[in-house]
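*Asks:* any chance you can model this:
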Amino acid sequence: MEQPSKLKNVASPVSTGSAGSDYEHRVAAYYLAMALLRSVPLGQEAGIAREVRFQRLYEGEPLDDLIIISDLPTGEAKLALQIKRDLTFGVRDKAFDEVIRACWETFKSPKFALGIDRFGIVVALYSKKIDEHYKSVLAWARNSDNATDFLSRISKERLSHKAQRSFVKLIRTKLDSYLGRSVSDDDLWNFLRWMVILRLDFHQDGSEAYTSIVGLLRYLLPPEQMTESPRLFGQLVAYAAEAERAAGSFDSSTLRQRLITDGFALLPDPNCREDLSRLQEHAIFVLGGIRTDIGGLVLSDH
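*Replies:* Below is the predicted model of the structure:
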């Protein structure tokens, strides 16, 4: 009897790296969509996404995968991100060490606007511990008046979870090693305040992130072409791959023009910059109309 031939070994896309590249391009396409939609980008709490920049190490950006620029009424905000399909948050993990070092260098850069800019990591896969406890550490840091208040609350066993304390210890250990000395409590607190850990599950078909962004892109298309939104997202993925290879960038206007040239019929672009300007003018008007006295009694503004 003829022996069946042995099956040829086929390497997994994950092991060959193509899955990681595909994931990065989809995450980048997600942020291109945010710029196109003129939405608040994931990772920022305010601002309207305007531009996405790729591979900016040559400009001195340690977190160089993506730089997202957003418009604020008073200027602009920057979100610097490293994209990892999977990342182990461990003291001996080389990839984690490289990412946190890049985060630290971003945080200490003279170009980093404290209180406005953000930096961090986008991952597809992470544990419940990261989702429930590590991310909550960042929220606690942002909701603390100062380093003493933050570290005091984190250190209390009945108030915080041991996983929260473990994460703070892990980050402190990493920062100590980069500095060659003990990091100050203020630097540790501020580092955690402006760090973000984001999850976008583009590693699997029909994911929540994919469904959400494709649903939003429908509103850029005429009613009779709304079913074209998956193809529109696919085109953004292609643009992201191209921009990554060229260390390029797209802003909302050039992105729209490129899509129109490539055959997409987009609805008119709402000018969100004008909206921001009008909002600022309205705020000034309202504040100017607030009385500071009642019957001759002057009210303090403190």
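*Asks:* every contact and neighbour count from this point should use C-alpha atoms.
*Replies:* Noted.
*Asks:* where do the helices sit along the stretch 151-300 of the chain?
*Replies:* With helices called from DSSP state H, counting those that start in this stretch, the stretch 151-300 of the chain shows them at 162-179, 185-193, 208-217, 229-246, 252-261, 272-288.
*Asks:* got those as a markdown table, with mean neighbour count and distance to Ala19 columns?
*Replies:* What follows is the helices of the stretch 151-300 of the chain, written out as a markdown table (neighbours: other Cα atoms under 10 Å; distance: least, Cα to Cα, whole Å):
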| stretch | mean neighbour count | distance to Ala19 |
| --- | --- | --- |
| helix 162-179 | 17 | 28 |
| helix 185-193 | 19 | 30 |
| helix 208-217 | 16 | 16 |
| helix 229-246 | 18 | 13 |
| helix 252-261 | 15 | 25 |
| helix 272-288 | 13 | 35 |
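*Asks:* between these, which one is closest to Ser15.
*Replies:* helix 229-246 (19.6 Å; Cα to Cα).
*Asks:* and the contacts of that closest one?
*Replies:* 25-26, 28-29, 32-33, 54-55, 214-215, 217-218, 221, 249, 264 (Cα atoms under 8 Å, 6 or more residues apart in numbering).
*Asks:* how does it look with 7 Å?
*Replies:* Residues outside helix 229-246 that contact it (Cα atoms under 7 Å, 6 or more residues apart in numbering): His25, Arg26, Ala28, Ala29, Leu32, Phe54, Gln55, Val214, Leu217, Arg218, Ser249.
*Asks:* ok, now how distant is Asp187 from Lys174?
*Replies:* From Asp187 across to Lys174, the span is 13 Å (Cα to Cα, to the nearest Å).
*Asks:* now Ile83: which helix or strand?
*Replies:* Ile83 belongs to strand 75-86 when assigned by DSSP states H and E.
*Asks:* and that strand, which residues are buried?
*Replies:* Neighbour counts using 16 or more other Cα atoms under 10 Å place Glu76, Ala77, Lys78, Leu79, Ala80, Leu81, Gln82, Ile83, Lys84, Arg85 of strand 75-86 among the buried residues.
*Asks:* this one next, for a side-by-side:
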Amino acid sequence: MKENLSLVSSISTGAAGVDFERRIQAFFIIQMINGGYAPALPASTITKVICQGRNHGFNTDDCIVFTSDENKIEHKLLIQCKLSITISNTDKEFKKTMDAAWFDFSKNNSFNRENDKIALVTGALSKAYDGLLEILRDIHTEVSSDVFWEKYKGIGFSKAAKNKLDIIMESISQANNNVRPSEDEIFAFLKIFYILKSDLHEDVLARGGINLSLLQTELNNQMYSYVKSPQDIWNGLRTCLSDYNRLATPIELSNLPGEIKELFKRVARTNQPQEYVPRQILDTAIKEKLISSSYKKELVLLSILGGIDQKNQSDMQVIEKFNITLSTLQELQDEDNVMFTDGIWKIKTDRKKVVEQLGKKIFDKDIDSFKAIFLQILSEIDTSLDQSENQKQMMGLFNKKFQYSKTLRIGIANGVALVSNNEELFPNCSRMMIRNASALSVRELFADYRNINLWANLNDVLVPIAEICPREFLSNVKKAFEHKNNPFIELANNYKADVLFSTDYLSSFRSALSDLAWDKDYLGESALLLAKLAELEKHNDTYNHHYALTALIETFLP
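*Replies:* Sure, this is the predicted structure:
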């Protein structure tokens, strides 16, 4: 087996499968917030959830759940999500799942055999697999390897179930460089390996969905009530997870992001004593309160910028252009309107909610300033493609160094997208001014559309950039594809699935085109460009690249 698989973005792996993956991730975040447990692990508190664990050193990577027991011992559940899977020697998805699981078990120093587990979570597993699941349950409770193998070689299990188990053991041998591990080693692996069935892909009202129904009952429990409905919390959390999958950002109980806190805002029921209210979420406002601040203009400006890194001098120079000083940020923190964590300043509530209340503080000159800052920050060129192969791999490992922080880069891209798609929230701005600034921001950013380093530089922000002005974005992509020095050819060739830390510079590009394709006005152009991209990437030995297109097409099939 290859020592490690390539870093990936879940967004490019297909619409139905991605939605199932996000539902599983959302389930564990709700369990974390509500004090629930993780299956396969001992009773313990969930402390952290990571979406896309590959970027954190795990091969079984769709979701990593961290827990802490009463003795403060850490346990991890490594999860691979497959909406459907066939346990077969010829099934590529099953082989990749077992390759990843065996690598984490046998070679990953971050995996503790005593405390950690690996789970394949699937939404579709027929009754033909019930015997196999029974064998695995037996192994999980069996103390002795000798006792298990005695039952296996005797009449303890059905022939059909043993055949499925044989396929798993054969896949382990293939993952182990075609060398069959010892019986003790196979037993040790099977003892930490789980196959879990989930119906979270089934919508509650449409087709039943017992697990999701129970989850929504939990969100509507009797000790407190949420401001938002269970369905709104569920849908909102899945939406939030788009960014957390793209950025592979850990979500920790001790430091929940503002947008997730906003979803889980809750209050005690009127007939419950206050001391009985669970304390994980401290925000108890019943309805949206009016923003009270002596710095309303600065607050709405910061909400559009997205956030800044106090340790980054270039970030500080940007906010100074908007007359925001460190003392202003500290005042806003005292007013409980912004938060300061690990050197990062961000607003505490949802950015759009701030704009909804304070958008009237923004004028045409501010729109022009945002355009200038947008171009200044995102025009910075990443030259990693000019490096040697080894240098490129190391840059992928240690992250590229830009003049401006990642917080501000991603923040300003999303902020300008927020402005361009919500003209009505800025009553003191000319709508024509907003539209022109949006179009020119994208047009001028891609003035040198043939520059491969420009596209590589924008890999982490292409989705919001495409939303700023889809027509301009698609126009520049089309021109780049038609040029004799098509930059996407080299970007596609740069990615090597079998090279450790090889960067997939087109992951965000696929996501941007896929998102635009859901708008009927852009469906044709986006689908055509996805097809051209798939043609460029056909040499890559990975299933990710064509799924964005196939998932889109399958949506329209009967």
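*Asks:* now, which of the contacts of helix 229-246 of the first structure lie within strands?
*Replies:* Among these, the members found in strands (DSSP state E) are Phe54, Ser249.
*Asks:* by neighbour count, which of the contacts of helix 229-246 of the first structure wins?
*Replies:* Using other Cα atoms under 10 Å as the neighbour test, these are led by Leu32, with 29 neighbours.
*Asks:* what residue in the second structure is paired with that residue?
*Replies:* Alignment note (TM-score structural alignment): Leu32 of the first structure maps to Ile29 of the second structure.
*Asks:* measure how the longest helix along the first structure sits relative to helix 208-217, angle-wise.
*Replies:* Assignment by DSSP state H gives helix 18-37 as the longest helix of the first structure. On the basis of axes from the mean of the first three to the mean of the last three Cα atoms, to 10 degrees, helix 18-37 of the first structure is oriented at 30 degrees to helix 208-217.
*Asks:* quick one: work out the angle between helix 18-37 of the first structure and helix 272-288.
*Replies:* Interaxial angle, helix 18-37 of the first structure versus helix 272-288 (the same axes, to 10 degrees): 60 degrees.
*Asks:* what comes up buried for helix 18-37 of the first structure?
*Replies:* 19-37.
*Asks:* if I look at Ala238 of the first structure, how far off is Val27 of the first structure?
*Replies:* 12 Å.
*Asks:* is it true that His75 of the second structure touches Val49?
*Replies:* No. The criterion here is Cα atoms under 7 Å, and His75 of the second structure misses it with Val49 at 11.9 Å.
*Asks:* shared neighbours of those two, which are they?
*Replies:* Going by Cα under 7 Å, 6+ apart, residues that sit against His75 of the second structure and also against Val49 are Phe66.
*Asks:* which residues touch the residue nearest to the spatial centre of the first structure?
*Replies:* Nearest residue to the geometric centre of the first structure (Cα atoms, centre = their mean): Gly43, 3.9 Å. Neighbouring residues of Gly43 of the first structure by Cα under 7 Å, 6+ apart: Val196, Leu198.
*Asks:* apply 10 Å and report the result again.
*Replies:* By Cα atoms under 10 Å, 6 or more residues apart in numbering, the residues touching Gly43 of the first structure are 68, 79-81, 117-122, 194-198.
*Asks:* ditto for Tyr23 of the first structure
*Replies:* Shown in contact with Tyr23 of the first structure (Cα under 10 Å, 6+ apart): Ala29, Ile83, Lys84, Arg85, Val123, Ala124, Leu200, Asp201, Phe202, His203, Gln204, Val237.
*Asks:* same thing but 7 Å
*Replies:* Residues counted as contacts of Tyr23 of the first structure (Cα under 7 Å, 6+ apart) are Arg85, Phe202, His203.
*Asks:* and the helices in the stretch 351-500 of the second structure?
*Replies:* Counting by DSSP H, counting those that start in this stretch, the helices of the stretch 351-500 of the second structure are 351-358, 364-378, 389-398, 406-420, 431-445, 452-457, 462-468, 470-482, 487-494.
*Asks:* and the shortest one, which stretch of the first structure?
*Replies:* Correspondence between helix 452-457 of the second structure and the first structure is not established for any residue, with TM-score structural alignment as the criterion.
*Asks:* the first one now?
*Replies:* Aligning helix 351-358 of the second structure against the first structure (TM-score structural alignment) gives no matching residues.
*Asks:* please work out the angle formed by the directions of that helix and helix 406-420.
*Replies:* Using the same axes, to 10 degrees: helix 351-358 of the second structure against helix 406-420 is 50 degrees.
*Asks:* pull out the buried positions in helix 351-358 of the second structure.
*Replies:* Going by neighbour count (16+ other Cα under 10 Å), the buried part of helix 351-358 of the second structure is Arg351, Lys352, Val354, Val355, Leu358.
*Asks:* do the third one as well
*Replies:* By neighbour count with 16+ other Cα under 10 Å, helix 389-398 of the second structure contains the buried residues Lys392, Gln393, Met394, Met395, Gly396.
*Asks:* residue range for it in the first structure?
*Replies:* Under TM-score structural alignment, there's no match for helix 389-398 of the second structure.
*Asks:* quick one: distance of that helix to the chain centre.
*Replies:* The chain centre lies 23 Å from the centre of helix 389-398 of the second structure; the measure is Cα atoms, centre = their mean, to the nearest Å.
*Asks:* now do the fourth one
*Replies:* Taking the mean C-alpha point of helix 406-420 of the second structure and that of its whole chain, the gap between them comes to 18 Å (Cα atoms, centre = their mean).
*Asks:* by contact count, what packs against that helix?
*Replies:* Under the contact criterion of 3 or more Cα pairs under 7 Å, 6 or more residues apart in numbering; DSSP states H and E, helix 406-420 of the second structure touches helix 296-305, strand 308-309, helix 364-378, helix 431-445, helix 462-468.
*Asks:* which one, of these, ends up nearest to Trp102 of the second structure?
*Replies:* helix 462-468 (34.3 Å).
*Asks:* what sits up against that closest one?
*Replies:* Ala413, Asn414, Val416, Ala417, Ser420, Ser438, Phe473, Ser508, Phe509, Ser511, Ala512.
*Asks:* Ser158 of the second structure: which of these is nearest?
*Replies:* For the contacts of helix 462-468 of the second structure, the closest approach to Ser158 of the second structure (Cα to Cα) belongs to Ser511, at 45.6 Å.
*Asks:* give the aligned range of the helix or strand encompassing that closest one in the first structure.
*Replies:* Following DSSP H and E, one finds Ser511 of the second structure within helix 507-517. Under TM-score structural alignment, there is no match for helix 507-517 of the second structure anywhere in the first structure.
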